[in-house]
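1. predicted model and sequence below, questions to follow.
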Amino acid sequence: MAGIATGEGPIRHGGDLGEARRRFPGAPEPWIDLSTGINPVPYPCPPIEASHFERLPAPDDLRALQAAAAGAYGAAPGQVVAAPGTQALIALLPRLRPAGRVAVVAPTYAEHAAGWRRAGHAVAAVAGPEESAGFDVAVVVTPNNPDGRRWAPGALAAFAGRLAPGGWLVVDEAFADLEPGPSLCPVLPANAIVLRSFGKTYGLAGLRLGFAVAAPDLAAAIRDGLGPWAVSGPAIAVGRRALADAPWRERARADRARDAARLDGLLERAGGRIVGGTCLFRTAAFAHGPALFEALGRAGIHVRRFDDDPGRLRFGLPAGETQWRRLDAVLAPVAASRGGSATG
């Protein structure tokens, strides 16, 4: 699964269709990329004025973006820092404090452990945040990628209080926007930093926009670390409008939940046991996982596999009925041959 990075070579991520095409050169085009957890129905981008490309972003525009994010996340504007994607924040945070002991709740998104390790911190994988007492930093992803585990804000706040003096609790809520559970942002502990992704929720990953939510002193340190003009003018323009559009977000939440339930049905009939996920991706265990990965690849469908657990596959949501039919065309014969029984 998406485990702790070792520092030996690059980390494999979803979304690399070049790798998929090299592995399956005879697969039909266009490829269907289900290897990421990105909303397949993107927010309708408004027309972007030419001036957003022609001049540096204005401070007032950035403040307006951060205010829109604060409203969406239940935070105060002074707590919000805009960045060119949450990955930039994952790389930055380890460089903002001296080397120490970092607990990462695993298995999870591997860049967290890799970022802290690259900056000279000692990283330990722990099974849950309750094991992080006394550490200098604890990193928790909720909902977790790839298994969808969740921790309630009250529990997270308690864990924050058990860290070493001056310690940080880093909570990655990249997949939280469309989920029913509450966020830590409205009840933010003074030593917590919450990361929020824009691109996953709004289906605009290429825009490169994300946010950190932290107490004002921590937020100021993160802004200083990013430097001026970290977020582009076009990203600010689109982000301001999308984050203020609560009705769109509510519709997306309901629609993607229905899509996730539909995907569960397809995977279970093909012998998969759903082991977790969110409404933007589902992770399933198959007795025949490697063979199914190969069959999907030959059909031009890219899903996420895990080297340390090859029986598990992660599926994003198809975009539109054509993609749903192509996925079903691969899974239906598997379901028929196996009687649709799920594996343990």
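-> Arrived safely.
2. can we go C-alpha only for contacts and neighbour counts from here?
-> Will do.
3. how about the helices in the protein?
-> Counting by DSSP state H, the chain has helices at residues 17-23, 51-54, 59-73, 86-92, 111-118, 153-160, 199-202, 216-226, 233-243, 246-269, 289-298, 321-338.
4. who wins for proximity to residue 124 among the ones you listed?
-> helix 111-118 (8.3 Å; CA to CA).
5. report all helices and strands that the closest one contacts.
-> Other elements packing on helix 111-118 under the criterion 3 or more CA pairs under 8 Å, 6 or more residues apart in numbering; DSSP states H and E are helix 86-92, strand 101-105, strand 122-126.
6. if we go to 10 Å?
-> Helix 111-118 sits against helix 86-92, strand 101-105, strand 122-126, strand 137-141, with contacts defined as 3 or more CA pairs under 10 Å, 6 or more residues apart in numbering; DSSP states H and E.
7. remind me what the longest one packs against, helices and strands.
-> With contacts defined as 3+ CA pairs under 10 Å, 6+ apart, helix 86-92 has these neighbours: strand 80-83, helix 111-118, strand 168-172, strand 192-197, strand 210-214, helix 216-226.
8. report the distance from that helix to the chain centre.
-> Between the centre of helix 86-92 and the centre of its chain there are 12 Å (CA atoms, centre = their mean, to the nearest Å).
9. thinking again about what came up before, reformat the helices and strands packed on helix 86-92 as CSV; add distance to residue 334.
-> Putting those into CSV (distance: least, CA to CA, whole Å) gives the following:
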stretch, distance to residue 334
strand 80-83, 43
helix 111-118, 34
strand 168-172, 36
strand 192-197, 35
strand 210-214, 39
helix 216-226, 49
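10. returning to what we had before: what's the closest of the helices of the chain to residue 79?
-> Per CA to CA, nearest to residue 79 of the helices of the chain: helix 216-226, 5.2 Å.
11. for the closest one, which residues meet the burial criterion?
-> The neighbour-count check on helix 216-226 (16 or more other CA atoms under 10 Å) flags 216, 218-220, 222-223, 226 as buried.
12. could you tell me the angle between it and strand 210-214?
-> Angle of helix 216-226 versus strand 210-214, following axes from the mean of the first three to the mean of the last three CA atoms, to 10 degrees, is 150 degrees.
13. give me the most central residue, this protein.
-> In the chain, the C-alpha nearest the mean C-alpha coordinate belongs to residue 174, at 4.2 Å (CA atoms, centre = their mean).
14. alongside the first one, take a look at this:
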Amino acid sequence: MSKPARDHGGGLDAAIERYGGTRLDWVDLSTGINPVPYPVGDIGPEAWTALPDQAAMNRLLKAARSFWNVPDDAEIVAANGASAIIAKVPYLANHVGGAYIPGPTYNEHAAAVEACGHSWVTDDPDDAYLHVYVHPNNPTGRMWDANRMGGRPLTVIDESFCDMTPGESHIGLTEGPGILVLKSFGKFWGLAGLRLGFAIGAPETLFPVDRYKLPLQTEKKMPIASLVDHLGPWAVSGPAMEIGAKALSDHDWVEKTRARLAKDAKRLDALVDWPLVGGTDLFRTYEVPDAIEMQDRLAKGRVWSRIFPYSKTWLRLGLPAPHQWDQLEAAL
């Protein structure tokens, strides 16, 4: 028996089936993805036809190390999207025990813990070998203090939405053990379909396990090395490596994009005129009287939004593309 789909943004096909129209008729604001993506340009034919080689991977990792100011002693692992890494995280510390994931937050972290079979989500931070913080948080935009990070066998900081505010990054914490920072390429660069993500951490990312009196499930192995084993060979496609290395080195595009996103986020706040729960420059979460009713109202104007199973009043909107603002205003 198949499990029900987990709650996410997207799902535009289901909205079309219910409300009509075609994909071209709709403005999909249910995800926090840059609506003006990085221009990928021409991709060399060898990127499509040859197995991904180490030289291409080295170029990608060098660009990532430079862009995120990764400490010299930290290592980087690239994967087929941040979600591929998230799915492996509960296996990395090799412990049986609890995982503390303060919410509401991105639900794939808890789903990965529950799927691994030897861990569980706990509300007690002191009863957890694994801590996960989404920074800034999705959907509230909350920023987590660096002083709260660490002190566990493994602390994961998911910075998928941090590229709009690089000064808030906790990448410097990866100099020490026990910290793994995740980066997503699809959000800020608007290329979610490319599937590219990164894990960054010191080679020795575990504290002594006897400090926490946690039983080992299997023989101890450092998470960075364990992650490479779990992902297997060719974890990133040739086109993704070529595009990623190019985009991470294009600082002019990055600065212009940050300015545009910040301006558009303020424009969206002014347009909807709803109380702001929080968000980032890629998405805004608002308080509305009835989230289901408001989603329905927008959908009748061919605008798809995001609501949440744990709140009757939260509605999240991504940013429209330049040509989509009039349609959003009409739907409102």
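-> Yep, it's here. Not measured: the values here are computed from a predicted model.
15. what does the TM-score come to for these two?
-> With the length set by TM-score structural alignment, normalised by the length of structure 2, the two chains reach a TM-score of 0.89; 310 aligned residues with a CA RMSD of 1.8 Å.
16. quick one: which of the helices of structure 1 is nearest residue 311 of structure 1?
-> Proximity to residue 311 of structure 1 (CA to CA) singles out helix 289-298 among the helices of structure 1, at 4.2 Å.
17. the closest one: average distance to aligned residues in structure 2?
-> Comparison of helix 289-298 of structure 1 with structure 2 after fitting gives an average deviation of 1.4 Å (mean CA distance after the TM-score superposition for structure 1).
18. what is the corresponding segment of structure 2 for that helix?
-> The alignment of helix 289-298 of structure 1 onto structure 2 (TM-score structural alignment) spans residues 291-300.
19. so which bits of the matching stretch are buried?
-> Neighbour-count burial for stretch 291-300 of structure 2, counted by 16+ other CA under 10 Å, picks out 291-292, 294-296, 298-300.
20. which two in those are spaced the farthest apart?
-> 291 and 300 (14.3 Å).
21. aligned partner of the residue nearest to the centre of structure 1 in structure 2?
-> Using TM-score structural alignment, the partner of residue 174 of structure 1 in structure 2 is residue 160.
22. surely its match and residue 138 touch.
-> Yes. Using CA atoms under 10 Å, residue 160 of structure 2 makes contact with residue 138 at a distance of 9.2 Å.
23. nearest to residue 310 of structure 1, of the helices and strands packed on helix 86-92 of structure 1?
-> Minimum separation from residue 310 of structure 1 across the helices and strands packed on helix 86-92 of structure 1 (CA to CA) falls at helix 111-118, 20.1 Å.
24. what about the closest one, how far off from structure 2?
-> For helix 111-118 of structure 1, the mean distance to aligned residues of structure 2 following superposition is 0.6 Å (mean CA distance after the TM-score superposition for structure 1).
25. in structure 2, which residue range corresponds to that helix?
-> So helix 111-118 of structure 1 sits over residues 108-115 in structure 2, by TM-score structural alignment.
26. got a list of contacts for the matching stretch?
-> Stretch 108-115 of structure 2 has contacts (CA atoms under 10 Å, 6 or more residues apart in numbering) with 6-8, 83, 85-91, 98-103, 119-122, 130, 132-134, 156, 158.
27. what subset of those is buried?
-> For the contacts of stretch 108-115 of structure 2, buried by 16+ other CA under 10 Å: 83, 85-91, 98-103, 119-122, 130, 132-134, 156, 158.
28. how far does the match of helix 289-298 of structure 1 sit from its chain's centre?
-> Averaged C-alpha coordinates place stretch 291-300 of structure 2 at 26 Å from its chain's average position (CA atoms, centre = their mean).
29. thought residue 53 was touching residue 231 of structure 1, still the case?
-> No. The criterion here is CA under 10 Å, and residue 231 of structure 1 misses it with residue 53 at 11.9 Å.
30. out of those two, which sits in the busier spot?
-> Using other CA atoms under 10 Å as the criterion, residue 231 of structure 1 and residue 53 rank with residue 231 on top: 21 against 12.
31. residue in structure 2 matching the more buried one?
-> For residue 231 of structure 1, the residue aligned by TM-score structural alignment is residue 236.
32. next one: that match relative to residue 276 of structure 2, how far apart?
-> From residue 236 of structure 2 over to residue 276 of structure 2 the distance is 37 Å, taken as CA to CA, to the nearest Å.
33. then residue 19 of structure 2?
-> In terms of CA to CA, residue 19 of structure 2 sits 27 Å off from residue 276 of structure 2.
34. tell me which of the two has more neighbours.
-> Taking neighbours as other CA under 10 Å, residue 19 of structure 2 and residue 276 compare with residue 276 leading, 17 against 14.
35. which one is the more buried one nearest to, not counting chain neighbours?
-> residue 286 (4.6 Å; CA to CA, 6 or more residues apart in numbering).
36. distance check, that neighbour against residue 111 of structure 2.
-> Residue 286 of structure 2 is 25 Å from residue 111 of structure 2, where distance means CA to CA.
37. likewise for residue 258 of structure 2?
-> 31 Å.
38. also residue 309 of structure 2?
-> From residue 309 of structure 2 over to residue 111 of structure 2 the distance is 15 Å, taken as CA to CA.
39. those two: which is more packed in?
-> Comparing residue 309 of structure 2 with residue 111 by neighbour count (other CA under 10 Å), the higher total belongs to residue 111, at 15 against 7.
40. tell me the contacts of residue 15 of structure 1?
-> So residue 15 of structure 1 contacts 33-38, 302-304 (CA under 10 Å, 6+ apart).
41. please identify the residue in structure 2 that aligns with residue 247 of structure 1.
-> Counting by TM-score structural alignment, residue 247 of structure 1 lines up with residue 252 in structure 2.
42. what is the burial count for that match?
-> By other CA under 10 Å, neighbour count at residue 252 of structure 2 equals 8.
43. thinking again about what came up before, next, the contact list for the match of residue 231 of structure 1, please.
-> By CA under 10 Å, 6+ apart, the neighbours of residue 236 of structure 2 are 52-53, 57, 78-81, 194-197.
44. okay, the helices of structure 1 in CSV with distance to residue 313 of structure 1 next?
-> Converted to CSV, those look like this (distance: least, CA to CA, whole Å):
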stretch, distance to residue 313 of structure 1
helix 17-23, 15
helix 51-54, 40
helix 59-73, 31
helix 86-92, 23
helix 111-118, 19
helix 153-160, 29
helix 199-202, 19
helix 216-226, 35
helix 233-243, 31
helix 246-269, 10
helix 289-298, 7
helix 321-338, 13
